[in-house]
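Peer 1: Sequence and computational prediction follow.
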Amino acid sequence: MFAAVRRRLDVREFVRKDPVLVAALVLAAISCAVVPPDAAYLAYVDLRTIGMLFSLMTVMAGLSRLGVFSAACRRLLAVARGPRRLCLALTLLAFFSSMLITNDVALVTFVPLALLALGALGSERLTCFTVVMMTIAANLGSMFTPVGNPQNLYLYSASHMSLIEFALLMLPYTLGALACLVAAVFVFGRASDVEMATCGPSAAASCERPSTVRIVVWAAVFLCALCSVARLLPFQATVAVAIAAGVIVDRGALAHVDYALLATFAAFFVFVGNMGRIEAVDTFIAGMVNGHELAVAVGASQVLSNVPAAILLSGFTADWSALIVGTNLGGLGTLIASMASLISYKQLALVLPRAKSRYVAMFTAWNAAFLAALLVLHMVLGG
């Protein structure tokens, strides 16, 4: 009896911890019942995307465990003076770092340090505002590069775009997002009721110097990953190098890879592959998506989050540009539009539990404003 109760609790905890993975597994299982497994399944999973995600997550886990990103943030906080300057520095840090270290790693690394530094101000409003800006910045800065977020890596691979084509496609939206972020922080990033104190000894203090050898090793693996993204090196080679580096330098980095995300990708690949083989379903979804890729991508992201939306819709359209722009802009909106946004919410809730409602309201309002502004930009660009 107790074993059965324990199993039910374990299942509930698993569902609560990763509902997107559970949904993906359920959908994949249902689709397998409709389309029995056969040799065609072997072509469903995009091994290149899975392999590249694994390699990049291993590198970021290794560098994070060395404290590289935390040290960089501490140096920045040590020189930031004034509420507005601190808010702007943190926002720009999330924006530009997410282009290379991904949006979720940027938020996992920098939001806790930001909360520590902002605590010296004693302004709940400014703290919520800054974390909201950092979250939006990470989600929008990451859209500029194929390695900035998981859906970009997948869509870049599937579309066979060149790096230059991808960058030029996203450049206007990236510059527009940057301008909106700077303007928002300049107008609202102040704390009129408090004076700027120090960043706090914990935030600005020096930390133990990380191993130079390990940093060089992970930097070399990251360079291999970038070469694979640019299709200059087989992704299999990068995966092998990442595994070797993890085994030799830091096995903990391999343990901190988000294997749930990899499993989510695989499950959605199976689901989409099977849906494409059901003629009625394929015709219906393709008809709904055709000519409305961006709007459907933005809307689907609000309820599915943009990574599953990208995988799902990619099976029913060849308009890669609209899908890339749509899933990136679709990361704005609801709290689950980009799963990385939940990282900021959870960390703020731990430090300021009474500010959760205020944060969600502010987050939703600012996300809606940024989404509206970038959709207007899309129309101006002739979308």
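Peer 2: Yep, it's here.
Peer 1: CA atoms for contacts and neighbours, from now on please.
Peer 2: Fine.
Peer 1: which helices and strands sit right next to whichever strand or helix holds residue 270?
Peer 2: Counting by DSSP states H and E, the element that carries residue 270 is helix 259-275. Packed against helix 259-275 by the contact rule (3 or more Cα pairs under 8 Å, 6 or more residues apart in numbering; DSSP states H and E) you find helix 19-34, helix 47-65, helix 306-314.
Peer 1: What residues of it count as buried?
Peer 2: Using 16 or more other Cα atoms under 10 Å as the test for burial, helix 259-275 gives 261-275.
Peer 1: Please work out which of the helices and strands packed on helix 259-275 is packed deepest.
Peer 2: Comparing these by mean neighbour count (mean count of other Cα atoms under 10 Å), helix 306-314 comes out on top with a mean of 24.
Peer 1: Can you name every helix or strand that it contacts?
Peer 2: Short answer (3+ Cα pairs under 8 Å, 6+ apart): helix 306-314 packs on helix 150-159, helix 259-275, helix 293-304, helix 320-329.
Peer 1: Take those helices and write them to JSON lines, including distance to residue 91.
Peer 2: Output for the helices and strands packed on helix 306-314, formatted as JSON lines (distance: least, Cα to Cα, whole Å):
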{"stretch": "helix 150-159", "distance to residue 91": "21"}
{"stretch": "helix 259-275", "distance to residue 91": "26"}
{"stretch": "helix 293-304", "distance to residue 91": "23"}
{"stretch": "helix 320-329", "distance to residue 91": "18"}
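Peer 1: give the contact list for residue 95.
Peer 2: 134, 137-142 (Cα atoms under 8 Å, 6 or more residues apart in numbering).
Peer 1: Pipe the residues you listed into a markdown table and attach distance to residue 312 per row.
Peer 2: Output for the contacts of residue 95, formatted as a markdown table (distance: Cα to Cα, whole Å):
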| residue | distance to residue 312 |
| --- | --- |
| 134 | 28 |
| 137 | 25 |
| 138 | 23 |
| 139 | 20 |
| 140 | 21 |
| 141 | 23 |
| 142 | 21 |
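Peer 1: want to compare, so here's the second one:
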Amino acid sequence: MSVIVRVLRDLKRDRFFLVLLAGLAGFAIYQPARIPSFGALIDWPTISALAGLLLLTKGLEVSGALHALGRRLVESMATERAAALFLVSTAALLSTALTNDVALFVVVPLTIGVCRLTGMPLTKTVVFEALAVNVGSALTPIGNPQNIFLWQLADVPFGDFIWHQLPLVASLMVALLALTAFAFRARSFDVIEHEVSTLDRRLLGVCLALYVPFLVATDMHHAGVATAAVLLLFLVLRPRVVAELDWGLLLVFALMFIDLRLLAGLDAVSALMLKLGLQKPANLYWVGIGVSQLVSNVPATIALAEFSRDWRVIAYSVNVGGFGWMVGSLANLIALRMTGDRNAWKTFHLYAIPALAVAAGIGYVLLFLLPRS
């Protein structure tokens, strides 16, 4: 019961959740006949995969392994700037193969441990990691859900997709690393020990043993079964992991799926899309960025594909659209939620909105002013 009380208390203070809840209420009033079908709008495999990843990363955190790894990282880095550059680069690199969401589940818990040890600004560091996974994941067909969809739609070789995305990702990565070096100080670390952390080797072993099988099962479309197995195992071995999980994040994502899909399905929205001249590549590019800001880049990709098959322009636009407003990419919401800072959205937008302007300009130049054969 205490877990339920904690979750409800946290949700009452979560402004984004309250906005989503208000949106759901509005749709329920506007389209009461659709209320019974609201549950079908939720992407349950995604929710299941998210729950399983949250459980596994929470298990790693509770085991104390990330605290120990963070200490080793701190001991090998000379300055706060060096650590920030390492964490941002690692997040970007992992996202090219593990997808942007999974990369965050690996890097953010480690970052939390590093920041506790050193006093580094946690929220700012995680914000830069969110930007990094948006950049890195844009490179490969498997880096994020929208790329997977476009890769299948375009039916192009793996290498061709990467070659098309490489100029954008390389340019954005250089800009991001330069911004990271500017935003973090070149001060030496002062290790701050808040508490003595002991290593739960059994819990660590269980988490590591489950991680790859869970990802394989999820990739084979068995996320629900895999998550149920992980949940049951933790309930038996370490109930604390289940009790400390951020269950509110799962509810936020469920509401997002309902609200955004209802919004995208409105006749007025569909009519507007038809009037935007998406047959013109430049229009398609800017509309893709704009729609991503409203409904996130995955639904935006699916919607744009109904009006155009120009996967090259769509790929640039929706990946650029992951910056800016926090809804632009679901990875942004995961990162902000994992900080535990209710005002993290302010820090995020301080950097992400200018990043959107820069990324949009770079993407436009590469697509339309420096065309490649």
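Peer 2: The structure has been received and is ready for your questions. Keep in mind that this is a model prediction, so the values were computed, not measured.
Peer 1: TM-score them against each other, please.
Peer 2: Taking TM-score structural alignment, normalised by the length of structure 2 as the basis, the two superposed chains have a TM-score of 0.69; 344 aligned residues with a Cα RMSD of 4.7 Å.
Peer 1: Pipe the helices and strands packed on helix 259-275 of structure 1 into a markdown table and attach distance to residue 290 of structure 1 per row.
Peer 2: Shown next, in a markdown table, are those (distance: least, Cα to Cα, whole Å):
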| stretch | distance to residue 290 of structure 1 |
| --- | --- |
| helix 19-34 | 23 |
| helix 47-65 | 25 |
| helix 306-314 | 10 |
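Peer 1: follow-up on the earlier one: so which of the helices and strands packed on helix 306-314 of structure 1 comes closest to residue 226 of structure 1?
Peer 2: For those, proximity to residue 226 of structure 1 was assessed by Cα to Cα; helix 150-159 is nearest, at 11.2 Å.
Peer 1: May I see the buried residues of that closest one?
Peer 2: In helix 150-159 of structure 1, counting by 16+ other Cα under 10 Å, buried: 150-158.
Peer 1: so how far is it off the chain centroid?
Peer 2: 13 Å (Cα atoms, centre = their mean, to the nearest Å).
Peer 1: and what of stretch 194-213 of structure 2?
Peer 2: Counting by Cα atoms, centre = their mean, stretch 194-213 of structure 2 comes out at 24 Å from the chain centroid.
Peer 1: residues making contact with it?
Peer 2: 56-57, 59-60, 62-65, 67-68, 116-117, 230, 238.
Peer 1: Pull out the buried positions in the helix or strand where residue 117 of structure 1 lies.
Peer 2: Per DSSP H and E: residue 117 of structure 1 is located in helix 103-118. Across helix 103-118 of structure 1, burial judged by 16+ other Cα under 10 Å covers 103-107, 109-118.
Peer 1: Next: stretch 234-251 of structure 2.
Peer 2: Using 16+ other Cα under 10 Å as the test for burial, stretch 234-251 of structure 2 gives 234, 238, 241-242, 245-250.
Peer 1: other SSEs contacting the strand or helix carrying residue 14 of structure 1?
Peer 2: According to DSSP H and E, residue 14 of structure 1 maps onto helix 2-17. Applying 3+ Cα pairs under 8 Å, 6+ apart, one finds that helix 2-17 of structure 1 contacts no other helix or strand.
Peer 1: what does that helix rub up against?
Peer 2: residue 22.
Peer 1: now stretch 364-373 of structure 2: how far from the chain's centre is it?
Peer 2: 28 Å.
Peer 1: residues of it that come out buried?
Peer 2: Buried, per 16+ other Cα under 10 Å, within stretch 364-373 of structure 2: 364, 367.
Peer 1: Could you do stretch 316-336 of structure 2 as well?
Peer 2: Residues of stretch 316-336 of structure 2 classed as buried by neighbour count (16+ other Cα under 10 Å): 316-336.
Peer 1: still on that earlier bit, as CSV, the buried residues of stretch 234-251 of structure 2 with distance to residue 20 of structure 2 and secondary structure would be great.
Peer 2: Listed next are these as CSV, based on distance: Cα to Cα, whole Å; DSSP: H, G, I helix; E, B strand; the rest coil:
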residue, distance to residue 20 of structure 2, secondary structure
234, 30, helix
238, 33, coil
241, 27, helix
242, 25, helix
245, 21, coil
246, 17, coil
247, 16, helix
248, 13, helix
249, 12, helix
250, 13, helix
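Peer 1: can you list the residues you listed in TSV and add distance to residue 289 of structure 2?
Peer 2: Formatted as TSV, those follow (distance: Cα to Cα, whole Å):
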residue	distance to residue 289 of structure 2
234	41
238	43
241	38
242	38
245	33
246	30
247	30
248	28
249	25
250	26
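Peer 1: Now do the contacts for residue 7 of structure 2.
Peer 2: 246-248.
Peer 1: same thing but 10 Å
Peer 2: Listed by Cα atoms under 10 Å, 6 or more residues apart in numbering, the contact set of residue 7 of structure 2 reads 244-249.
Peer 1: circling back: C-terminal to the helix holding residue 270 of structure 1, what's the next element?
Peer 2: Heading C-terminal from helix 259-275 of structure 1 (DSSP H and E), you reach helix 279-289.
Peer 1: Can you give me the buried ones in that next one?
Peer 2: Those would be 282, 285-286, 289, for helix 279-289 of structure 1 by 16+ other Cα under 10 Å.
Peer 1: what's the farthest-apart pair in those?
Peer 2: Maximum distance among the buried residues of helix 279-289 of structure 1 (Cα to Cα): 10.6 Å, for 282 and 289.
Peer 1: Common neighbours of the two, please.
Peer 2: By Cα under 10 Å, 6+ apart, the residues touching both residue 282 of structure 1 and residue 289 are residue 316.
Peer 1: Wait, residue 286 of structure 2 touches residue 304, no?
Peer 2: No. At 11.5 Å, residue 286 of structure 2 and residue 304 do not qualify as touching, with contact defined as Cα atoms under 10 Å.
Peer 1: which residues are in contact with both of those two?
Peer 2: 278, 314, 318.
Peer 1: wait, doesn't the last one sit right on residue 305?
Peer 2: Spelled out, that is residue 318 of structure 2. No. When contacts are counted by Cα under 10 Å, residue 318 of structure 2 is not listed as touching residue 305 (11.4 Å).
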